[in-house]
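Asks: Sequence and predicted structure are below.
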Amino acid sequence: MSGPDGEYAASALRPYVITKGRSRPTRNTVGIEALLIAADPPRELPVSATREERALVRMCERLLSLVEAAAHLELPVSLVKVLASDLVDSGHLNARSSIPQAVLPESQLLQEVLDGLRRLR
């Protein structure tokens, strides 16, 4: 779906059709840093599911980041974010945050590291 120079080659209409006319998820917002995995036990997709939704669920049988999924599908991350959010809402995918909030360092520590690095110049 991408052109020889790596740019998205499909028309603007195609992403609009894939997301059923939406540019944002309806409820569940999956972040771009999210890790996706198919529901266990697997749930059958409805007949109306798009080939992109089917491919996304299939590739998420193993843990996969949203950005990696977008690269494999050769679709914009924003579009895959809408698809993934819909599939989380319907119970076909589970989304996990890649970095738990409790593990993030404090901003003061980050500032001290930055200041130390600047002194090394």
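Replies: Everything's here; your move. Numbering: from 1, shown residues only.
Asks: contacts, neighbours, all on C-alpha from now
Replies: Noted.
Asks: what sits against the residue nearest in space to the middle of the chain?
Replies: Centroid-nearest residue in the chain, with C-alpha atoms, centre = their mean: Leu66, separated by 2.5 Å. Leu66 makes contact with Gly31, Ile32, Glu33, Ala34, Leu35, Leu36, Val77, Val80, Lys81, Ala84, according to C-alpha atoms under 8 Å, 6 or more residues apart in numbering.
Asks: then this one, side by side with the first:
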Amino acid sequence: MITAAADDGPWLDEQAGRLVRPYTVSNGRTRPTADLDLLTHVTAAGRPATGHPGPEHARALALARAPVTVAELAARLRLPVAVTKVVVSDLVEAGLVLAEAPSYQHAPTDPAVLRQVRDELRRRL
């Protein structure tokens, strides 16, 4: 049985999962053009979108009305981080979002930082 929920974006099949593969969202691209990491804060620039952004781009833009990290966007969009970074890069290039690199007091691979990201994601989801 194929079902679609308003907040799930692409069509889903209960057993097969997504019917639209994640890399279709990014037109097969695997590398973002903007320098982004998991903790980069993304915020909508307040400009109206021109043209017709894809559904994931539109959802990412809507989620970025308030500052959100790339990691949180990936979780909420239910997309791999690599695909989410390409989507965010597209929005940055179009001037629709601002991406602010985090300021680290510790290295981004520091286990304490990674635990903090994990705990924050769990709290929000």
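Replies: Noted; the coordinates are in hand. This structure is a prediction, so every number in the text was calculated from the model and none was measured.
Asks: of all the contacts of Leu66 of structure 1, which comes closest to Leu110 of structure 1?
Replies: Glu33 (20.1 Å; C-alpha to C-alpha).
Asks: I'd like the distance from the residue mapped onto the closest one from structure 2 to Pro102 of structure 2, if you could.
Replies: In structure 2, the residue matched to Glu33 of structure 1 (TM-score structural alignment) is Leu39. The gap separating Leu39 of structure 2 from Pro102 of structure 2 is 6 Å, by C-alpha to C-alpha, to the nearest Å.
Asks: So what's the residue count around whichever residue in structure 2 pairs up with Leu73 of structure 1?
Replies: Counting by TM-score structural alignment, Leu73 of structure 1 corresponds to Leu77 in structure 2. The local packing of Leu77 of structure 2 (other C-alpha atoms under 10 Å) involves 19 other residues.
Asks: Surely Leu77 of structure 2 touches Arg59?
Replies: Yes. Using C-alpha atoms under 8 Å, Leu77 of structure 2 is in contact with Arg59, at 7.4 Å.
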